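Novice: Mind folding the following:
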Amino acid sequence: MTPTSLKNILKIHLKTFYPIEEIENFFYILMEHRLNLKRVDIALDPHFELTTDDESFFIKVLDKLKQEIPIQYIIGSTEFYGLPFYVNENVLIPRPETEELVQWLLESVDKNSKLNILDIGTGSGCIAISLAKNLPNAKVYALDVSTKALTTAQKNADLNKVNVHFLNENILTISNLPINFDIIVSNPPYVRELEKEEMKNNVLDNEPYLALFVDDKNPLIFYNRIASIAKEYLTKKGQLFFEINQYLGKETTELLKNKDFKNIELRKDIFGNDRMIKSLK
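Specialist: Have a look, this model is predicted:
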């Protein structure tokens, strides 16, 4: 088997499951993960023979892709904001939209200032770790209810050589935080049950339900609670950042107005959806 024949095999067996462009992306992800080869390397030599061990690996991956298991879970890693992250079934796979939230936050602060930052619902730690990496003088805390998620997040902090203070707490029931914060950021669960039909099977069947979904009757439960916490624990003119449900931008804005947050700004993501919101205490 050669890289060229492998690509063709993937296309033939996966075309009923994924778009061709996504299958090609799988191919390059796998080649880099397994053989440490970039696109240019393959373009220069697309017909070398794969070893028996490599062939066996790719066939096993193909079987998992047919089961619509996300490729990030199959290889156990992904990239977020230019950094490597371990991922598994205990954490959500970081999305490009969340990178935009991190970028917005970094543009909103003095990168050399001594900031206390809290990431609520940290999951893999992608937000907290990216901030710690890019804000060398910040003290970053990250909170999650899942001990398994925090185990992964700690591995990611070690991988990226940053210090993050992890807290195993339920934000809906927590009574106090250890310190006051200049910035609180959160990408909490926000997908309503009624929106399930819009989601792909590889997400529904594999990613942690607890980190994705909220009850249709109370979809802003986490935003309401986090905003209340933020009113108490943000410093004067502290900033609150949220990733939000694209269909609930108006409702989330009203929630923040009702809690007397100022300078509320709703921003769209690269796909043109209302996706993030910033406000001041």
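Novice: use CA for all of it now, contacts and neighbours both
Specialist: OK.
Novice: Where does T98 fall, secondary structure wise?
Specialist: When elements are assigned from DSSP states H and E, T98 belongs to helix 96-107.
Novice: Run through who's touching the very next helix or strand once past that helix.
Specialist: Downstream of helix 96-107, the first helix or strand assigned by DSSP H and E is strand 116-120. The contact list for strand 116-120 (Cα atoms under 8 Å, 6 or more residues apart in numbering) reads 127-128, 138-144, 171, 180-188.
Novice: Also this sequence, please, to line up against the first:
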Amino acid sequence: MLLREIKNIYHSELDAIYSKEEVNSFFYLLIEHYFDLERFILAIQPELVIDKKQETVIFQALSELKLEKPIQHIIGTAYFMDLDFKVNEHVLIPRPETEELVRWILDDHKNTAKILTILDMGTGSGCIPISLDKNLTDAKVFGLDISTDALKVAEENNALLNAGVKFYEADILSLDAETSAKELDKKFDIIISNPPYVRELEKAEMQNNVIDHEPSLALFVPDEDPLKFYSAVVNFAADHLNENGCLYLEINQYLGEETKQLLEESNFKTIELRKDMFGNDRMIKGIRK
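Specialist: I've put the predicted structure just below:
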């Protein structure tokens, strides 16, 4: 079958669900991933034909896209900080906003002569600590998560990307009681967290591919207690950051001032609330006194 005909079928089947630009992006990403074909291939070989085996793969992906399965889950990887991370239904797909948070940390600390000790709380795929480990020379980087399945993905990414992060299974909400996390009872120079922060009332704003295919455990918090993870992280950081150590958080865009108040009440200084590329309050930094 002609590849350009398959592209036309993609649009006829998917344009009612996604934008035409998204459908083009899906199609080109899939032919590159499965067939090692560049996106300009149809411009130079408009009569290119793929075989039956290739057709099966590309049409299976089409079926999954019609069910609004994330393209990253279909191909099994997500691109983040110039690295390919394995992802599946047990971890959140890394977002551009999270990459902004990581780049903020790197901008602040890439020229430091000190060997930094870093903890990521709620690590998921491991994209944050692994990216920091790859970019900060000699840093000692740790990550924790409550999900055994998520930690399996993080450990695999750690090995695939030749990183040196140490991961621990622990619950952010009960860290002080976690015997399995005793090695984390130390002081850190940097603590980062992108914990669950989407209120149940905000589900209506979210796309089905997120609600149906990404882990609820990593996404949602009760409407009546939306900052419960942030309270736990801030309390832990207040006790476990070195003097002038930095806490970085990705946050709910609607709760920026409330999150800032949490840091103020725990005696953090030089608190900075930043907007993401879309103009939303998305990340905050505080320095321990």
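Novice: Okay, helices next: where are they in the stretch 101-250 of the second structure?
Specialist: With helices called from DSSP state H, counting those that start in this stretch, the stretch 101-250 of the second structure shows them at 127-135, 148-160, 208-211, 228-240.
Novice: Could I get these in CSV, plus columns for distance to I75 of the second structure and mean neighbour count?
Specialist: Putting those into CSV (distance: least, Cα to Cα, whole Å; neighbours: other Cα atoms under 10 Å) gives the following:
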stretch, distance to I75 of the second structure, mean neighbour count
helix 127-135, 17, 23
helix 148-160, 15, 19
helix 208-211, 15, 15
helix 228-240, 31, 19
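Novice: Quick check: which of these is nearest to D276 of the second structure?
Specialist: Smallest distance to D276 of the second structure across the helices of the stretch 101-250 of the second structure (Cα to Cα): 16.6 Å, for helix 127-135.
Novice: on average, how far is that closest one from the matching bit in the first structure?
Specialist: Taken over the aligned residues, the distance from helix 127-135 of the second structure to the first structure averages 0.5 Å (mean Cα distance after the TM-score superposition for the first structure).
Novice: which residues sit in contact with the most centrally placed residue in the first structure?
Specialist: Compute the mean C-alpha point of the first structure, and by Cα atoms, centre = their mean the closest residue is P94, 2.3 Å away. Neighbouring residues of P94 of the first structure by Cα under 8 Å, 6+ apart: 78, 80, 124, 126.
Novice: Same check on Q253 of the second structure?
Specialist: Counted by Cα under 8 Å, 6+ apart, Q253 of the second structure has contacts 280-282.
Novice: what about the closest residue to E64 of the second structure other than its chain neighbours, how many neighbours?
Specialist: Setting aside the residues directly before and after it, E64 of the second structure is nearest to I74 in space (Cα to Cα, 6 or more residues apart in numbering), at 7.4 Å. Neighbour count of I74 of the second structure, defined by other Cα atoms under 10 Å: 16.
Novice: and if you look at I172 of the second structure?
Specialist: Neighbours of I172 of the second structure (other Cα under 10 Å): 22.
Novice: which residues touch the closest residue to N88 of the first structure other than its chain neighbours?
Specialist: Once flanking residues are discounted, N88 of the first structure sits nearest to Y73: 5.2 Å by Cα to Cα, 6+ apart. Counting by Cα under 8 Å, 6+ apart, Y73 of the first structure touches 87-89.
Novice: same thing with G286 of the second structure?
Specialist: With Cα under 8 Å, 6+ apart, G286 of the second structure has these contacts: 246-248, 263, 268-272.
Novice: Now do the SS call for the corresponding residue of the first structure for it.
Specialist: When the first structure is aligned by TM-score structural alignment, G286 of the second structure is paired with S279. Assigned state for S279 of the first structure: strand (three-state reduction, DSSP: H, G, I helix; E, B strand; the rest coil).
Novice: number of nearby residues for the residue nearest to S279 of the first structure when sequence neighbours are not counted?
Specialist: Excluding its sequence neighbours, the residue lying closest to S279 of the first structure (Cα to Cα, 6+ apart) is I264, at 4.3 Å. Neighbour count of I264 of the first structure, defined by other Cα under 10 Å: 18.
Novice: any idea how far I264 of the first structure is from A227 of the first structure?
Specialist: The gap separating I264 of the first structure from A227 of the first structure is 13 Å, by Cα to Cα, to the nearest Å.
Novice: what is in contact with these two at once?
Specialist: L256.
Novice: follow-up on the earlier one: from the contacts of P94 of the first structure, list just the buried residues.
Specialist: 78, 80, 124, 126 (16 or more other Cα atoms under 10 Å).
Novice: And those, which is closest to K231 of the first structure?
Specialist: For those, the nearest to K231 of the first structure is C126 (24.5 Å; Cα to Cα).
Novice: Turn the helices of the stretch 101-250 of the second structure into JSON lines, including distance to E64 of the second structure.
Specialist: Below are the helices of the stretch 101-250 of the second structure laid out as JSON lines (distance: least, Cα to Cα, whole Å):
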{"stretch": "helix 127-135", "distance to E64 of the second structure": "25"}
{"stretch": "helix 148-160", "distance to E64 of the second structure": "22"}
{"stretch": "helix 208-211", "distance to E64 of the second structure": "11"}
{"stretch": "helix 228-240", "distance to E64 of the second structure": "33"}
